[in-house]
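S.K.: no sequence on this one, just coordinates:
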């Protein structure tokens, strides 16, 4: 590398940033159920630093393993650290996937730590006069700071940093960067189990180093130091201080396999980054990735030549349409062309039509109108579309009601069933993946969009043949044609109908929450003895720990943690803590839900029209957005009150709720054949009480609330492959206690233990697992050499048949109920699906008939060796129906 004023090297401490991100952010997971909060936080930081710093060279360093040369010096080095939670360790490979997409090298070297790699690279850059920025959350790296080497240490979560130059280090500690090593030598470091000198903290150590510039100098002047106890400690632990300094010293002469030239950064391939963000579920970060140049896309897909656009027929008259339509061959690909992607409000401009022989754009901008092309929907041609549900919604807005039948094929649903881990793919993604063909579609309003969509429509019949064969080969025909495609008609009707919201009640709830927040604010100020920004973690930490003297349960490197789990543990110490927790909960209810719902009530209908996503989650579960009605918080009464604003359309109507009772545990009983579980469900016991009685070895009537609570956490945790760390966090117990609880559970439910083992073996043999309706979940990582990656795949193998089967069952029930309602004389309507619950509205006089219809179809959707049970409730609002 040659010296260049513009050259800038950025070195990131991968372990430190990922670790901090994991504990700074709430639990997140992608469509496959992989934990992603650490990689999400890391990626946020990476994007910000790339934008702010504009480096020409970048590298991220990681620890290669647990043992380093420092363990030869001190066997107990880092010995007090708890085992890294699997929820964190399984995210390191994902972080490296992100780096690979960005074209940034991930460096690690056996027997050395990330700090040593960073230390060596920064030394080489410093010697070459190259400006270097080190990004970490660890103050140890401040010892590397020089005129050419600066440091950015994370604070306030993960994306905000404090910058350190030599002057900044001196302002913070009163020391030079090199003396940070001596500081650690004297005071030690509990996080790395560096002992230092017992009884010497940061303040005393800094005072000593201001008088004597190094550990060696301090030790050689012990007799001149005041304080008998301090002298005694320095004398007694002299060798330990020297060793501690040695442990804290970053090795800057590591035998590297890379040169500075290997770290050149030329920007990222936006297509590669987009794909990894989609896999990880980072939709909010996709907007931050530039569109990029199409030439940067891998050449694996063959681009459609520009000359093909000239073959698109443009149809603007009724006569031309009639002639064109009469000559088509079956099947026909159809894509609506609109002025926006929101089919609920979009204006229909025309249709792109394609077969294996021809493609055309039918335009409504001339004399041709929508009513002139009704043959498209009434014909017996098999119609191949992308996202049938959205098409049904769109056409409903233009006065056309589509009916279920055998003439529909949806490549979105088919692609989802064949590749469930890909999430909600675009049509161009599917064409590229299945046909190795790339068609770039211009944006709305740009020239050539209609022609490109016509070419895409022409690929749909070919896709249909290709994908239908694949569905049959994988025995997915019934799931596709009898569940998923019919379900689209049901979901579309629910989207169009929406759910009536009493806007005045919602506004009144908002005022009530605002008043409660105002009163809480005053109470918190009184208890604190001063006014402060309750939403500021820094100010809150100062009040709780400095002013009120509460014990610091968790302290980050930049201050006190005031996360929800910390506050919950502090609640018994002072009444202010409960008030703060309530303040946060009410604030989120007001901003996210009350104000959020008010924004999406459609003025003309007075309803909210959520969007159901059928092809998103790898498990098969539905999700909803705009608004997400599946996530309304109901654990606290104020959250449950939100359901009071959801009312029937008419005054003499009523809301009915039908909820599967513990369906996942019932499916677990069926799949595992565990006798104890099966007996509990057949005898209609409270399953959590029954589990507690079995695990703790007590009669049912002697199960305490605490026992039941612990059993409930394990019951649901087992379904999701919970770890001892996860269970310990849920129950507030030690990891050892949690591990013992899980061990006892499997001992008392051997059928479950056997099933969990056998399903993992099945996944290893065939590479996937299936649900009751044969939905597949591929697990390519089940054979990974990386323990954490393999462990995640194993937990997914255990969970998917259970969670995915639950999704299958309620989808099948919805299809049957929808058909039963359409063929009955009932006015009742299905409004919403929330996980295992279905919501309806009906005239009060239909309540009994609707209850019978719903119960019959839900409890008999499939046959298990334990009964399916549905709890049905009704009332004037959604709140009252629970």
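M.R.: Perfect, thanks for sending it. Everything numeric in this text was worked out from a predicted model, so none of it was measured.

S.K.: going forward, measure contacts and count neighbours with C-alpha atoms only.
M.R.: Fine.

S.K.: Tell me which stretches of the stretch 201-350 of the chain form helices.
M.R.: Applying DSSP state H, counting those that start in this stretch to the stretch 201-350 of the chain gives helices spanning 202-211, 215-220, 228-236, 238-248, 270-280, 283-286, 318-326.

S.K.: Quick one: closest of the ones you listed to residue 594.
M.R.: Residue 594 lies closest to helix 283-286 among the helices of the stretch 201-350 of the chain, at 22.0 Å (CA to CA).

S.K.: Find the helix or strand that residue 754 is a member of.
M.R.: Using DSSP states H and E, residue 754 sits within helix 750-766.

S.K.: In terms of secondary structure, what does the top helix by length along the chain contact?
M.R.: The single longest helix within the chain, with elements called by DSSP state H, is helix 787-822. Using 3 or more CA pairs under 8 Å, 6 or more residues apart in numbering; DSSP states H and E, the elements in contact with helix 787-822 are helix 485-497, helix 663-672, helix 705-719, helix 750-766, strand 768-770, helix 847-859.

S.K.: then this one, side by side with the first:
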């Protein structure tokens, strides 16, 4: 029997799987998306390749023998996300269940293990298949070895043989190392030769065959700059070749004979699949019974009616409703139809049928008819646009999923259903496609998809509500998040008026400033060049003006913002470049960006508030992001001049909490001195400076207060001595002493910090004052960095999360107060700790009374909440 050896690059494939699939976790809170993706691929490999010998190779650690040659090898890599780190041991446990050998070797990479074993297989004339997401391994290709490279996630694979490489890449497997030597590899931080990309490197190798050949014929190389770069970076090229060369004779303690594979025992794998919640994969390997299959689906065959008209007897008074809209921005999407499911029947109602029906409107607006929906805010906006003000929403699946799993980044119905063990709801992209290929199929397909999603919602709402009750979070959903969702829906629908002419005027001013700055930079440089081109800017700064080189990239000098900031005092050209970039971003992102999203018929902007995104519970906004307008820069602040009231003789009114997070800290920690400072309305930063520096009030200098302010806000964010030293420009030792003196002055805060970390280690999560949870799976990690980050998160989440909950409750209280008082004033925006309203001038005195009262009295803390307000003809004037 012929031998078939399969070698899998474990690190590469699990990374690919992690970024290809949405974050999923099982009922124990363990992240599983990368393992799920890897396993899906593994099952396909086992079915298609039928290996007789099999191994999964892993990297052993960050340091390899290559670092002795080049310390910066792989230096630019991002830190492995903690959500992925914790999946490596899970994957190895799963491989053990499959009886698949896995191996790693200290100081060596997975590539070297694969290279050594593939050489052994090749020498024995076995058929060898290497599977990776990394093209470095193409150097192993031979008549007996093929390399399968994943592209676009993990499902699409490209098979490389010697013939295919010559056809596709115009080079042979042996030339891959020389290709890397010339062009470098940014993912591994291999420098190569600046200015040489794949096209140039391939051309050189076609002419001169090898790297040695290129340098033997260096005088023949055409192109002055290319020849110069090759000459100046010869040492880099040969070092890069050494780094890129896979060690095919690494000192591994296994051979191909040790990795024979005879298949897996179904019972062992099934146990692990059940534990991980991989029910669809379980079904794939077991062929479970009809009854068992039914348990993991919403309904195998879905029966529904496409309603040609809406009748009142269709509704029982307890329905699930899905308003189907395709595309993320539902302010711009059409409704594709409605799914309605109750305990008796399932319906799909075409859009026109529903919206032209009095019976549908009457049902939707009846508060006595309860409705469970997927996303109350989106549902509210979609129906308000069509003259229907929905009432009676009793359950929101999106918000419930968010409260149960705040770390998840996928909260659509198929993902939620899958997490709850129901696997027969298709993802939208499977029905509609993605990006440019997105299109609406025939009604029959849309109808089944929408009804299946609605059926999932109906089937899971009670179970999800019970999970919330078990977490003591049901009140958080019903009293805070759901009422707020409907208010946000009204705010989004209402939108904010924009003065287009003001934006255009600011745009023209910025253009003028940018032109002036460009001329000034050109004069200082002594020549004209493209300020937006790092390739042109780098040589000006570092070759011509001889500024110190801070960082290099594969293509030349780095001119990133952090590099320019370090050079600010070296030459007067740098501040002008930094200002040019800041103003350029204002122009493109905010002036042009805002003009693009203004609705032409109303001259309003309708931002979308993300209510189910941040782990702290804070709201964010998108399309456009109005929370990110840079207000530290005067030109940025002025953009707020374009946000104006929608009616004549109205004003903008802005109210924001003063130091809300520090006040929450005082309440939670119940530190005597901190509480007293706020109760006596003292300047908290001056008070902290007095306590920490042991001076009287009149002895506090502006620098002392600045340092005290940095540590006050730093404590809220769980700052480290390193972080504080960077903020204040002091030594780490001085920062550590500062933090120690702070804790000596406020022992209640130190006690809170210690106790909350211990609580997180015991429970695995922390909570806000209103019982919002944040899970911290890394809190007991053996990895110091992961554990330290989790500890800081444990300290700051109850503070930030409680502040977020307080402003949400204030919005609800204020909304109803405005209605009770029968005022025309209305909320438009929430930005961090600030609420922005528009109001008739004659209601101003009433607002001055109502807004601070509602915001300050919304919760009862042991320190007072304080609200400042301003008003004027624009948002800018109200600050």
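M.R.: Here it is on my side, so go on. Given the structure is predicted, the values throughout are model-derived calculations rather than measurements.

S.K.: TM value for the aligned chains?
M.R.: Scored against TM-score structural alignment, normalised by the length of the second structure, the superposed chains reach a TM-score of 0.73; 741 aligned residues with a CA RMSD of 5.1 Å.

S.K.: if we can go back for a sec, next, the buried residues of the helix holding residue 754 of the first structure.
M.R.: Within helix 750-766 of the first structure, the residues scored as buried using 16 or more other CA atoms under 10 Å are 750-753, 755-756, 759-760, 763-764.

S.K.: against the second structure, where does that helix fall?
M.R.: Residues 747-763 of the second structure are where helix 750-766 of the first structure lands when matched by TM-score structural alignment.

S.K.: Superposed on the first structure, what's the mean shift for the matching stretch?
M.R.: Stretch 747-763 of the second structure, aligned to the first structure and superposed, deviates on average by 1.3 Å (mean CA distance after the TM-score superposition for the first structure).

S.K.: and whatever helix or strand comes next after the longest helix of the first structure, which stretch of the second structure?
M.R.: Later in the chain than helix 787-822 of the first structure, the nearest helix or strand by DSSP H and E is strand 829-834. Aligned using TM-score structural alignment, strand 829-834 of the first structure spans residues 826-831 in the second structure.

S.K.: nearest to residue 636 of the first structure, of the buried residues of helix 750-766 of the first structure?
M.R.: Nearest to residue 636 of the first structure among those is residue 752, at 32.9 Å by CA to CA.

S.K.: didn't the closest one look like it was pressed against residue 674?
M.R.: Yes - using CA atoms under 8 Å, residue 752 of the first structure makes contact with residue 674 at a distance of 5.9 Å.

S.K.: Endpoints of stretch 339-347 of the first structure, how far apart?
M.R.: Using CA to CA, to the nearest Å, the gap from the first to the last residue of stretch 339-347 of the first structure comes to 6 Å.

S.K.: what does it contact?
M.R.: 338, 348-349, 390-391, 393-394, 397, 444-445, 496 (CA atoms under 8 Å, 6 or more residues apart in numbering).

S.K.: Those residues, buried ones only, as a ChimeraX selection?
M.R.: In ChimeraX syntax, the buried subset of those is picked out as below (16+ other CA under 10 Å):
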select :338,348,349,390,391,393,394,397,496
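
S.K.: Let me know the closest of the contacts of stretch 339-347 of the first structure to residue 158 of the first structure.
M.R.: Distances from residue 158 of the first structure to the contacts of stretch 339-347 of the first structure, taken by CA to CA, are shortest for residue 444, at 36.7 Å.

S.K.: Determine which residue in the first structure is aligned with residue 414 of the second structure, please.
M.R.: Using TM-score structural alignment, the partner of residue 414 of the second structure in the first structure is residue 428.

S.K.: Quick check: the gap between that match and residue 304 of the first structure.
M.R.: For residue 428 of the first structure, the distance to residue 304 of the first structure (CA to CA) stands at 12 Å.

S.K.: And residue 259 of the first structure, by the same measure?
M.R.: 41 Å.

S.K.: Which one's more surrounded, these two?
M.R.: Shown here are residue 259 of the first structure and residue 304; by other CA atoms under 10 Å, residue 304 has more neighbours (14 against 11).

S.K.: from memory the more buried one sits against residue 436, does it?
M.R.: No - counting by CA under 8 Å, residue 304 of the first structure sits too far from residue 436 to count as a contact (10.3 Å).
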